[in-house]
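# Provided below are the primary sequence and the corresponding predicted coordinates.
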Amino acid sequence: MVYSLTEQARDFTPHGLSIPRIPIPKRMPDPAGGVPEPENVYHKGYFPRIRETLARTVAGVRLLATNPARVPSAAAAWLGEQLEKDALFFQAGLFGGWAAVRAGFRATGRGLRHPVHRRWILGLIALIAFLPGFTWQRCGFRGCPDVGKLAALQPGGAARVYDARGQLLAELAPTRWAVVALDDLPDYVAEAFVAVEDKNFYEHSGVHWPRFVAQTVKNLVPGGRSQGASTISMQVARNVFPDRLPAADRSVKRKVLEIRVAREIEQRYTKAQILQTYINNIYFGEGVYGIESAARVYFGKHASQLKLSEAALLAGLPKAPTHYSPRRNMARSVQRRNLVLSLMAAQGRITAGQARSSKDAEVRLARLRPESRPRTRFPYFVEHARRMLEAELGPALYAGGLRIHTTLDPRVQRAAEQNVEAQVRAIENGRFGRFTGPRRAAYRDSSETPYLQGAAMVMSARTGDVLALVGGRSYDESAFDRMTQGLRQPGSAFKPFVYAAAVAEGVTPTDRVVDDTVRRELPGGEVWTPRNFDGRYRGAVTVRTSLRQSINTIAVKLAEQAGLDDVEQVARRAGITRDIPPLPSVAIGATAVRPMELVRAYTPFATLGYRVEPRFVTRVEDRDGKVVWRARVKRRRVMDRGVAFVVTTMLRGAIDRGTGTAARGALGDGVPAAGKTGTTNDATDAWFVGF
């Protein structure tokens, strides 16, 4: 769109704005009768562009104040004008070459011959040509990291853990022993890492370009699975400079900087030095850095004593330490180990016979000793929070300076620990009947813990905040967390899910069911005959009474009436993740569950239908107070409100007049409470879950 100026004063209205213009005098003829002097299109007074911009701005404000209805159309016209000018310029540049670009500038009133325009265009071209080389050489404006730190690489400072009241609870320091020289290790230790992490390690100079390009293209394919192409040198770069090269940053800028640093590392250090740095500082999960500490924690031996099968298992961990941890999933860890052995054999690093024999080797883990970690208050809670954050943050958890805010209430935690120990001692002392099991006192100096144990968890049903967690009688004697890691049969504590399924099918608390002998044939021909805890049969009783008195035979009948598949679905939606076999014995808790899952599965009763996920940590901040991770309250409706209400009223009866009256005695009258006890055969396990 091109505009011309007239000899008389006129309005310039390309977009509907009426802006008065300065009159332009007629061009005076040359006195000599020759060609008139060309009009100076650049100097129409002082600062013409600024004056024009100010005039347009004033006119726009005046229009907004006097006639707002015209503002949208005027703005649209102005935008169209600008787009048309830009389109003309870029079209000329794309299709017409340099001459067309110059013509495009003239058409839009911006001549390239003008010294001001020429200066900024040439300066822009020079800047564009200069920036790539500058940023590559300097690693951006912040400068390149000092790769000299490689020789003295150490994990960052300990993360600090705080309770719900803001008091320091613990420091999560990484586990680390002395650095070991590559020459002191069996050859297959280093070869295992090279085989699975970077088989071309000895051929490339920091980046394996064919692999990098192939993986980049694969990652760009819509719907494709994102994969990595980092060499060992690039992983070392990330470990040395986690602040400049955060693993969570997937941007192109971070990847380019990682390549730049990796190539400089390759130029300054030998392959042996780089590989030694890698295996001494890579993260192996469980708060463990370096091959020596990994060998100690996982196998109880020095890295120089590792067998081929053990070295292959450790080499498989850095890709996803939590996912492949043998302490969390042995089957998955062994599968990963066998993959490493297969790669080593395929690449000629070991023989096929060595690979076969190592695949058949049994994995024998060392006992996780509490002395391998700094002593903390409430260690079961802290250790579970650490494992959870490792799964979320990975090695960044130990990058240094993090502040972890938890949900733990120290007063509730101390009360839970004291009550667990008091209850367990009461059982040992015969308060509830003769006790014949091993006593704790006999194993004070032993690594075995066959004596009676207890566990507890206190959680807010509204938010899921875990206020207290007790995983055993003593973390120093046994670091195994029975609340979050143990598998136990819940016994009658499973019955609320049976009754919820029955209520959903139309059963009411006042319906009467006959308590008598039940015989069921199980797969394989075995006949199963459940009995009540006291050995008696009561005849016809109400459904409410059967739950209050925990009658096994009626629970089996209700499960069959509702459907065993429905019972399974109710329990699974409530929060039980373990397999629940479709057998009548499930009605009285003949299936293994994790205690923490059972606590979560009771939340739909307490919240009238919502399952609430346990929350141990509310947020994680960096050293500057910036939130780097936050845990939201997770609630999901999984049960009908009416069903949850009816089952809760029946569970209140169990507290007031049934098997849970001990809880009522502890709470006193006037405190609304509901819950259910559970006991397995021979009183091997005794439960109480309530709210």
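All right, it came through fine. Residues are numbered from 1 along each chain as shown.
# make it CA atoms for all contacts and neighbour counts henceforth
OK.
# give the contact list for Lys496.
If you look again at residue 496, you'll see it is Pro, not Lys. By C-alpha atoms under 8 Å, 6 or more residues apart in numbering, Pro496 lies in contact with 647, 651, 676.
# The first one sits in which helix or strand?
What that stands for is Val647. helix 641-657 (DSSP states H and E).
# Gly93 too?
helix 71-95.
# Now do the buried residues in that helix.
Applying a neighbour-count criterion of 16 or more other C-alpha atoms under 10 Å, the buried positions in helix 71-95 are 71, 74, 77-78, 85, 88-89, 92-93.
# That helix packs against which elements?
Helices and strands touching helix 71-95, by 3 or more C-alpha pairs under 8 Å, 6 or more residues apart in numbering; DSSP states H and E, are helix 48-66, helix 97-107.
# Which one, of those helices, ends up nearest to Gln423?
For those, the distance to Gln423 is smallest for helix 48-66, at 78.4 Å, taking C-alpha to C-alpha.
# and the angle for that closest one with helix 71-95?
With axes from the mean of the first three to the mean of the last three C-alpha atoms, to 10 degrees defining the directions, helix 48-66 sits at 150 degrees from helix 71-95.
# quick check, Phe688 in a strand?
Yes: counting by DSSP: H, G, I helix; E, B strand; the rest coil, Phe688 falls inside a strand.
# Okay, one more to line up with it:
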Amino acid sequence: MSDSGRGKGRLVADRRYPKKAAPTKAKPAAAKPAKTARPKRKTAPRRRSRNPIVAFILGIFGFVFGLIWRIVWRVSAVVMIVLGLAVAYTYTTVPPLNQLLDGRAQGSVTLHDRDGKVFAWRGDQFGGTVTADSVSPYLRDAVIATEDRRFFLHPGVDPIGIASAIRINLREGRGPLQGHGGSTISQQTAKLLCLGVEYDATKWKNEAEFVGDCRQGSLARKAKEALYAIAMEIKFTKKDILSIYLNRAYLGGGAYGAEAAAQRYFSKPASALNPAESAMIAGLLTAPSSLAPTSNMDRSRERAATVIGLMQDQGYLTTAQADDARAHPAVLSDAAEARAGGYFADWVMDNLPDFASVESRQDVEIRTTLDQRLQRAAEDAMNAVFDEKVRDGSKAQAAIVVMSADGAVRAMVGGRKTGVSGVFNRATQAKRQTGSAFKPFVYATALELGHGPFDTVVDEPFCMNIPGSGQWCPKNYTKEFKGRVTLTDALTNSLNIPAVKISESVGRDMVRQVADQFGIRSDIDNTPAMALGTSEASLLEMTGAYAGILNGGSSVRPYGLMELRIKGDPDPMIGAGGGIGERVINENAAKELIYMMEKVISEGTGRRARLEGREAAGKTGTTQAARDAWFVGFTADYVAGVWMGNDDNTPLTGVTGGGLPADIWREVMVRVNEGIEPKPLPMIVPERPATQVVSQPQQAEPQSQPQRQPDPIENFMNKLLRDILGGN
């Protein structure tokens, strides 16, 4: 067998990673085989060297960015943890839903007229709790479209809305946080809740200061509102938050909440509002006081039209519905439109007991004596006379009071501007000299003491020595003297000297007592000039005193409140606040005085007040330099008083009580008595004595000349003058 193949390798590849061979005995070294050439390793292409400056800058940026990133995510994590803890804590401070619906600071007073119709509201009106589901869907949609179109999408804070508000503010030239705030309904609700802080009288000077703090718009306050809004979003549903907002929002006219606003402006529940009415109420959220339809209907309708456009754009109204709402804008109810009795309502409110005022936080309902027909009559009469007979630019003011003979006030106008409230009421607050309108109390005293309408007194030059003041010589308005006149003629022509003589003869104290008992509560001067009306009184006092003459001589206390009850209670807490009081003069004396006062209108200084086909009685009054002009009088059914003057007490120009005040009185009485069957006045027409002679206007004889057939009054006056002047 041939062995030529020995020593040749195997025809297979060697193992790449051969196993380690077991140790063998050393063999003789063999010749080294020739080295085989290794394949060359491929090398990557050589990179271009980086610019060291660029590398340095990029390195710095990379380091800074990495550092910022590490700081930001750590700070963000801390902020999120702190924010979460703050929201969690705020969540625990949010009261239950039922405690958040009525947030008024004070109670309300609803005033009804004599027929039970609402005519005025005072305090914070709250019509009752409503929910987002119970109000009209148009109102709910109008509020969302106007105040927060993404209400159902955000978690309480709307970053898109905030960014949009900042953009608008910058475009309009304001600071980024001035003007539009981008607040959501949730944030606005948080503000209305004062972030859950309750008013504490020990910490705040007053509630106004507390509310001002609640409404501040600082960044810190905004941040707290955002926290509270998010906490509410977690605690309540969206509809719950909207319900709180609909109950708490102020909507002008003293109305808090949707129900109160619906009743205040439209006399209907919030559930029955149509699109136009809903748009008007939602529009008030921007500026409730200035946009209220009772303040400015044109501006309110303009804003409502804008809201209707928003509702249409956001799909809440179809084009047809929006066009119909624009074509038929909301109109006020009769009660809201009338704005009746503002002065009257203020007067009633000023006389409420403390437990029934708005500060008591109770809801009160009051039935009053106001007659809205008579109120309109008084306002229309004043406007008619000032429009037709008072020169343009005149600053003269006037006031009117109408009442029944028992003192029940039926109408009140406290100034030329009607349909207002919260302003100076000249019918009740102004104390002015009464002038000759005071004279009926002088004659009432004389009649009560037994004198008659046809007793006589001499109208002549007359002087008195007033201790401490010297000689006083009164004059008649006409500067003339009529000689011997009856008491009736003296009152008819408003003669001053007979009034002073009679007052002095019957006694000033008696006259003051009669006037006081009839209701003139103001201080009455204890001087001879008292008879000429130098003392001051309000128009309400004077009208009430004349009502005492009409009712037969008994005093009256003017009143406007008939019944007061706490809302929800069936039984009234207070009854009528006034009425007929004690008798002041006997009935015959009152009826004789009415006869004398009827002559004032039919024949004397009050002829411009005459009523066609109806008996009337009254008295004019003009003070020194015509600073005040009065006419007070009555028919068988009503008493009315009119005052005219300037607030600064400067003289009127060409005005006396028998002029413009008599015109206003006549216009009032024509309207007041419209539709009422004429009735005769309750007066006694005395028989004139057969021997009675009334002198014609003439210059009176000197006081020293004896008079023939002197009457008792003259005898008393002569004796008094002798005592005062020291004569024989």
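Done, it's in. Not measured: the values here are computed from a predicted model.
# And the TM-score between them?
Put the two chains on top of each other and the TM-score (TM-score structural alignment, normalised by the length of structure 1) is 0.46; 349 aligned residues with a C-alpha RMSD of 3.5 Å.
# circling back to that earlier point, give the next helix or strand downstream of the helix holding Val647 of structure 1.
Next in sequence after helix 641-657 of structure 1, counting helices and strands by DSSP H and E, comes helix 661-667.
# which strands and helices sit next to that next one?
Using 3+ C-alpha pairs under 8 Å, 6+ apart: helix 661-667 of structure 1 touches helix 641-657.
# Give me the angle between the helix it packs on and strand 686-690.
Put simply, helix 641-657 of structure 1 runs at 120 degrees to strand 686-690, going by the same axes, to 10 degrees.
# where do the strands sit along the stretch 301-450 of structure 2?
364-368, 397-403, 409-413, 432-433 (DSSP state E, counting those that start in this stretch).
# Ile404 of structure 1: what secondary structure?
Under three-state DSSP, Ile404 of structure 1 falls in the strand class.
# and it, how many neighbours does it have?
29 (other C-alpha atoms under 10 Å).
# try Ala398 of structure 2
26.
# excluding its backbone neighbours, what's nearest it?
Leaving aside its sequence neighbours, Ala398 of structure 2 sits nearest to Met644 (C-alpha to C-alpha, 6 or more residues apart in numbering; 4.3 Å).
# Shouldn't the one you found be within a strand?
Yes: counting by three-state DSSP, Met644 of structure 2 is part of a strand.
# and it, what does it touch?
Counting by C-alpha under 8 Å, 6+ apart, Met644 of structure 2 makes contact with 396-399, 628-630, 661.
# Spatially nearest residue to Val632 of structure 2 (excluding sequence neighbours)?
Gly641 (4.2 Å).
# report the angle between the axes of the helix or strand hosting the one you found and strand 409-413?
Counting by DSSP H and E, the element that carries Gly641 of structure 2 is strand 639-645. Relative orientation of strand 639-645 of structure 2 versus strand 409-413 (the same axes, to 10 degrees): 20 degrees.
# after strand 639-645 of structure 2 comes which helix or strand?
Next helix or strand after strand 639-645 of structure 2 toward the C-terminus (DSSP H and E): helix 660-672.
# Tell me which other helices or strands the helix or strand that that following helix is followed by touches.
Per DSSP H and E, the first helix or strand lying C-terminal to helix 660-672 of structure 2 is helix 712-725. Counting contacts by 3+ C-alpha pairs under 8 Å, 6+ apart, helix 712-725 of structure 2 packs against strand 456-459, strand 464-466, helix 496-506.
# export the ones you listed to a markdown table and tack on distance to Leu111 of structure 2 and mean neighbour count?
Listed next are those as a markdown table, based on distance: least, C-alpha to C-alpha, whole Å; neighbours: other C-alpha atoms under 10 Å:
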| stretch | distance to Leu111 of structure 2 | mean neighbour count |
| --- | --- | --- |
| strand 456-459 | 51 | 26 |
| strand 464-466 | 52 | 13 |
| helix 496-506 | 44 | 23 |
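# so who does Asp656 of structure 1 touch?
Applying C-alpha under 8 Å, 6+ apart to Asp656 of structure 1 gives the contacts Arg664.
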